[in-house]
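Structure for this input, please:
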Amino acid sequence: MDSSLSKNQKTYIHIAQNFLMQLRGQFPITQATQIIKLRKASDFADILNIHVNHLNRAIKLYTGKTTTQNINECFIKESKGLLKSTDWPITAIAMVFGFREANHFSAFFKKHGGYTPTNYRTLKIKK
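Reported below is the predicted structural model:
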């Protein structure tokens, strides 16, 4: 690490890198029975043994995005991959990401991915 960085900056970088490692370490999803355990900022803060506000500050400074934005982007990217590469029911994909109801997953996917999961899968199959 750059020696010109302050102790706080080094700490934030370390926290952010550990967060990203934990987040990305949950992927790829290879089985429909696999369930994502770390879904919220507080889940990551707990595993990193820090306060959630400290995590959020570090992530925002390191990535320019909120912790939740980073999590959502990763979830959408993996969801799109599953919709393209598997024939798993959308309910199974929803369960993988911790959604008890497929309609909640669909709303999340549409908000962050631009399409419903069904429409996305149909569009990607045609291409």
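
C-alpha from now on. contacts and neighbour counts both.
Noted.

Surely residue 84 touches residue 121?
Yes. Look at residue 84 against residue 121 with Cα atoms under 8 Å: they come within range, at 6.0 Å.

where do the contact lists of those two overlap?
None of the residues lies in contact with both residue 84 and residue 121 under the rule Cα atoms under 8 Å, 6 or more residues apart in numbering.

Could you pull out the strands in the chain for me?
With DSSP state E as the definition, the chain shows no strands.

Just give me the neighbour total for residue 85.
For residue 85, the tally of surrounding residues (other Cα atoms under 10 Å) stands at 12.

The structure of the following sequence is requested for comparison with the preceding one:
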Amino acid sequence: MGLRAIESVSCNASNRLTSRFIALLESQFPVNSIAHVLQFKTANDFASQLSVHVNHLNYAVKEVSGKTTSELIACRISHEAIVLLRNTDWNVAQIAYCLGFGHPANFTLFFKKQTNCTPKAFR
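Got it, this is the predicted structure:
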């Protein structure tokens, strides 16, 4: 097996793993009720569910998407936060809880880092 063949197999494996990661990430959305809490929030959570080492998942996702696993997770959670802030009358604490944050203050810090404004200011 030549170098190109090895690279092709590696790329295909990375594509498959990244696809499985993205499918698992997307399967948690949309959040339709305040009783729905995200099961998987960290790269470790996803790696465990996909039965791979977190470093392997991170490498594959970065190779395929150019972004880290954590960046993709944060982007998707912040997108859902925006949807919930725009389309529900849930308070910030309820949204924080649904998105896996134990404390609303942690959610506010996360949201501000992602969007440069607080959830209340955004709403």
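
ok, back up a step: neighbour-wise, which of residue 84 and residue 121 of the first structure wins?
When residue 84 of the first structure is set against residue 121 and neighbours are counted by other Cα under 10 Å, the residue ahead is residue 121, at 20 against 16.

show me the contacts for that one.
Residue 121 of the first structure makes contact with 83-84 under the criterion Cα under 8 Å, 6+ apart.

In the second structure, what range does stretch 51-70 of the first structure match?
Counting by TM-score structural alignment, stretch 51-70 of the first structure lines up with residues 53-72 of the second structure.

just stretch 10-26 of the first structure next, same as before
Here stretch 10-26 of the first structure aligns to the second structure at residues 12-28, judged by TM-score structural alignment.

Of all the residues in that stretch, which ones are buried?
Buried positions in stretch 12-28 of the second structure, judged by neighbour count with 16 or more other Cα atoms under 10 Å: 14-15, 17-18, 21-22, 25, 28.

Next step: those restricted to helices.
14-15, 17-18, 21-22, 25 (DSSP state H).

Which member of these is positioned nearest residue 117 of the second structure?
If you rank those by distance to residue 117 of the second structure using Cα to Cα, residue 25 comes first, at 24.6 Å.

All set, thanks.
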